[in-house]
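Participant: A structural model of the following input is requested.
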Amino acid sequence: MYLNFFPKRGLATSALAMILCGTLAGADPQHGIAMYGDPQLPPDFVSLPYANADAPTGGTIVTGEVGGFDSLNPHILKGSTPWQLRYLAYESLMGRNWDEPFALYGLLAETIDVGPNREWVEFTLRPQAAFSDGSPVTIEDVMWSYETLGTIGHPRYHGLWGKIASMEQTGERKIKFTFSEDDRELALLVGMRPILKKAQWDGKDFTESGLDTIPISTAPYVIEDFEAGRYVTLKRNPDYWGRTVPVARGTNNLDTVRLEFFSDGTAQFEAFKAGILNSNRETNPVKWDEQYNFPAIDLGEVVKSEIPNARPTGMTGFVMNMRRDIFKDWRVREALISAFNFEYINESIVGSRKQRIKSYFGSSVLGMQEGAATGRVAELLEPFKADLLPGTLEGYTLPQGDGSSRNRANIARATELFEQAGWTVQDGVMKNAEGEPFTFELLLSQGSGEPESMADTYIEALKRLGISPTITVIDSAQYKERTSSFDYDMTYNRFGLSLSPGNEQYSYWGCENAEVPGSRNLIGICDPAAEAMIGTMLSATSRDDFIAATRALDRVLTAGRYAIPFHDQYDVSYIAHAAELHYPERIPAYGDWIGFQPDVWWWEDQ
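Facilitator: I've put the predicted structure just below:
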């Protein structure tokens, strides 16, 4: 099946519902696997559809990040690591095609075989698969990686390991996983764990490694140089084992990838203008139009590119920590959302050029539909009707202001909601019946940019309600430590959601992860209805049930009023880059996402 693609300057009309169609895949060894139906690419495909198989190699890309790092091991809880390392410096048994919702193709593994109901999966390693030091990848390395990550690695790996009933070597280059749960997605997830070299860690404490040990992997890039908190330089391995593997052909073309770190966004932008960086992402369309007009652009040395995508909006905004008693009442959460003067803030920051995020899976076929729940969505939610919050079944829409700085109607509504929840303004301060003031801390990472400016305006609005929160801005290392231990009342977060939601939804919203330090359930959600919808998503054998369950989950999360949504910063990606840096004409469905820059970019002199 052929999926729509995006031309370089426009978004083609698409029917995303079609990408989830299909029947169950067969059980014979295959070159790939899809969540539903057969993978789109045939066994003899040459390269990923959006990769330039003939791209030249060479050149350098230098990008910037706000913050710092104190670790080079992204697979443990301790430390702060450049996020890109998880994807650039490591490989797994299978690789993604970012033009399909969820399909994997052989990378370290040459074939994948599954049971009739995907109750087990077996991989066969490629004989040429090797680590960057030239040593072969063995089944022992694979088994050690899975067990180590699943037991003492970052908590993100533990959930899958807990669903593996057995792991066994079934041949010289074969490994088989049998699952303890009926979950179709596990056959795919188990192919996506990073593979490390077991011998490197003999006599070393994996959980304490930071800057002292650079993990050896099979990836095309190796860390060449770094300075803690300042930069990381990765070099393309000229002896990379997988150059001719179809899923890798046409990718990783640049010789050098350098990540520079800055204290704030202003310093990063100035470094780009000065030529220290040669690629820079921008999220503010007003700044894109008005400030990207420096000499290098006028001379054609820097090019402005706009990259579309078909992803769900996800959720970006201030999130409330449901572990705190002050946020337990939904009316309090609705009041705090009402007090956030989005229309005024949106005009001030981006000239109203961006639409507000309306739900977690918005702008996609998976997003909840307007109005009351109907059909299969209503059926799925019916058993939980008595406990669902107002708006879940009837339909929920965010409070809308008049665009003025006073936001009178919404402030009045917020006051009324606080009163209903037992909070009233006493001597100019919002207090409960015991005279305790309503206050909270808004925790932000240094250099977060827009969230800081939004926070200032938000705090001023809250003062009109007799609420005086504290804004705490700390460096990235402290921020990671505090958020990992859920030590905050409210904070900024971006939940990036995909076209193929699955087990990771338990990580975001599941009860089991609500109290696990380092988990992605920052909000602390524990809702039986949400868990049931995720379970239905994972067990669905039809496209219709999968979409209905996701739309129902979207309703539960949105009407839960756990987040104060911002505008959708990522509906289009704005990337300014050196004219020598090129990307393919065809844009994957996920757009500027994992697997795009620098993965399929290349350098070509003008």
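Participant: hey, let's count contacts and neighbours off CA atoms from now on
Facilitator: OK.
Participant: so who does the residue nearest to the spatial centre of the chain touch?
Facilitator: By CA atoms, centre = their mean, the chain has its centre lying nearest to residue 496, at 3.7 Å. By CA atoms under 8 Å, 6 or more residues apart in numbering, residue 496 lies in contact with 313-315.
Participant: please give me the structure for this one as well, since I'd like to look at both together:
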Amino acid sequence: MYGSPALPQDFVSLPYVNPNAPKGGKVVVGNTGGFDTLNPFAPKGTPPWQLRFWGYESLMGRSWDEAFSLYGLLAESVEVPEDRSWVEFSLRPEARFSDGSPVTVEDVIWSYETLGTKGHLRYRGFWNKIAEIRQTGPMSLRITFNTADRELALIAGMRPILQKSQWEGKDFAASGLTEAPIGTGAYVVADFEAGRHITLKRNPDYWGKDLPFRVGTQNFDELRIDFFGDQTVLFEAFKAGELSSYREFNADKWASAYGFSAVTDGRIVKSEIPHKRPTGMTGLAINTRRAPLDDWRVREALLLAFNFEYINETITGSAQPRITSYFSNSHLGLRPGPASGRVADYLMPFAGAMLPGTADSYTLPKSDGTKRNRKNLRKAMALLEEAGLTVQDGALRDADGTPITFNVLLRQGDIEMKTVVEIYARALERLGITLMPEPVDNAQYVGRQSSFDFDLTKVRRELSLSPGNEQKLYWGSAGADQPGSRNLMGIASPAVDAMIDTMLSVTDPEDFVAATRALDRLLMAGRYVIPIWSFDKGRIAHKRALKFPQTLPIYGDRTGFMPDVWWYQED
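Facilitator: You can find the predicted model right below:
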């Protein structure tokens, strides 16, 4: 995106892999919930989330040790003009699908069009920015854009490539469990039982095993996912030796719940993986489409009533710091104090519409750590009254006398967040507000989030050091009322849209950082999410025979690390 890739043209492996890692072994991981489709690219159904990462490839691939660089995968070369108005790819002649058939330009063009018109919503926005896609040679194609957006040339290299002939006469969007799309990746679906388990095996004829980009990766012969009703049952399965690894998100549990025999005798190893990526945002998304949540004062009152210090002590033993902004823990995050320099310049045209705290640096409310949180609750009540809500007969009511009741949509089995909501509900009772957790099964959870049928719901948005077009999916106005959008909060802000557009159009890295910090300010001051704690490091407990390189990428244990660069080796 800026400058040149870090690796030379003749690199022999990625910097964070073990190029001599042995092949073999098996990994079994656990998911909660279930699955009802093997097609991770269609809008219908719930696939195992790992499927699209383990079995499919794109024209280019990411190095997880760089913020904004791609390297050739299915494509052996790429060409772009100075203004990035188009991008041209030349395919590797040796690239093959898992059935042995060659990857053709026709497959690539079909994949872009099909995903852009019939695929999951995450792929459709890019298709609308293509003016033309055409074959330019036996193994090459050019994509011309209709939008000035420097990131599009990179996004073009990251679309999954599927086999056109597989879907002739079939409905791609309705494939369900009948068949998995044929991809070019190292792993293929070998066996499954709907909602219970799925096994992928490494293709011994995988075309790319000797590519420098692939050396030292995809080392296991078999990857299996078992499904469980909730996280507690999943953890017990790991303790019993049924799973190979378990990723722990709670620092208090990491310190206190791993005293079982497999850990003490060394059969299970606890590994901590540091990272330098942004915290992203995890917490309770507030649906601003619904009154009175469309009033920022009500949202600020909810934030004041959320006694983070007490909840964090109860759940994590205060071992995990709070998320302070969307891009905190990185150079892209907002800086304390009033906006200045280029950040202030970018925000100035929207000064009249910005919510309080945007220009002056909004900070999250902090309680005194006690259970009652009296001072913040008094501030919250004052804001609720200012918004026209009053307590009558012990209940907070609107102008029509209707009691204020909020539901919190949760995935069944998310015991930790359910506990958080139950503690939070007791605090809101003191304001006359009824808060009800609604745990539902996986299908209902996905469906209700897609139709925005909730007041609050859990949100997790992982953010990278190279934010770009995905920001429009997360909080762009175009998705505010579009069913299936990832903009759960219903953010519809011209200022937010403008900051994202600026991030995508500037050529100076300093301008990019300033636009991202301005976006961070707008999102925080919007009071769209009640943030919880950050995942400051990866915590993975795993069988002793599972190894990983000591040289770690800047992204740590994000997707692309486990199981991609791990291997199996008995001591």
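Participant: what's the TM-score here?
Facilitator: Here the TM-score for the pair of chains, by TM-score structural alignment, normalised by the length of structure 2, is 0.99; 571 aligned residues with a CA RMSD of 0.8 Å.
Participant: Tell me the residue in structure 2 aligned with the residue nearest to the centre of structure 1.
Facilitator: Counting by TM-score structural alignment, residue 496 of structure 1 corresponds to residue 462 in structure 2.
Participant: Just the ones of the contacts of residue 496 of structure 1 in strands?
Facilitator: Using DSSP state E, residue 315 are the members of the contacts of residue 496 of structure 1 that sit in strands.
Participant: List only buried entries from the contacts of residue 496 of structure 1.
Facilitator: Among the contacts of residue 496 of structure 1, the ones that count as buried by 16 or more other CA atoms under 10 Å are 313-315.
Participant: Looking at those, which is nearest residue 437 of structure 1?
Facilitator: Comparing those against residue 437 of structure 1 with CA to CA places residue 315 closest, at 29.4 Å.
Participant: so where's the longest helix in structure 1?
Facilitator: Scanning structure 1 for the longest helix, with DSSP state H as the assignment, gives helix 543-559.
Participant: Surely residue 534 of structure 2 is in contact with residue 322?
Facilitator: Yes - counting by CA atoms under 8 Å, residue 322 is a contact partner of residue 534 of structure 2 at 5.5 Å.
Participant: Report the set of residues contacting both of the two.
Facilitator: Shared contacts of residue 534 of structure 2 and residue 322 (CA under 8 Å, 6+ apart): none.
Participant: Just say helix, strand or coil for residue 472 of structure 2.
Facilitator: Under DSSP: H, G, I helix; E, B strand; the rest coil, the three-state class of residue 472 of structure 2 is helix.
Participant: who's in contact with it?
Facilitator: Taking CA under 8 Å, 6+ apart as the test, what residue 472 of structure 2 contacts is 478-479, 497, 500.
Participant: repeat that for 6 Å
Facilitator: Applying CA atoms under 6 Å, 6 or more residues apart in numbering, we find residue 472 of structure 2 in contact with no residue.
Participant: Can you tell me what it aligns to in structure 1?
Facilitator: For residue 472 of structure 2, the aligned residue in structure 1 is residue 506 (criterion: TM-score structural alignment).
Participant: so how far is residue 382 of structure 1 from that match?
Facilitator: For residue 506 of structure 1, the distance to residue 382 of structure 1 equals 21 Å [CA to CA, to the nearest Å].
Participant: Same check on residue 143 of structure 1?
Facilitator: Distance, residue 143 of structure 1 to residue 382 of structure 1, using CA to CA: 43 Å.
Participant: More neighbours: those two, which one.
Facilitator: residue 143 (17 against 14; other CA atoms under 10 Å).
Participant: so where does that one fall, helix or strand?
Facilitator: Per DSSP states H and E: residue 143 of structure 1 is located in helix 139-152.
Participant: same question, residue 417 of structure 2
Facilitator: Using DSSP H and E, residue 417 of structure 2 sits within helix 415-429.
Participant: now what about that helix, what contacts it?
Facilitator: residue 435.
Participant: Now do the helix or strand just after it: which range of structure 1 does it align onto?
Facilitator: Heading C-terminal from helix 415-429 of structure 2, the first helix or strand you meet, by DSSP H and E, is strand 434-440. The aligned range for strand 434-440 of structure 2 in structure 1 is 468-474, by TM-score structural alignment.
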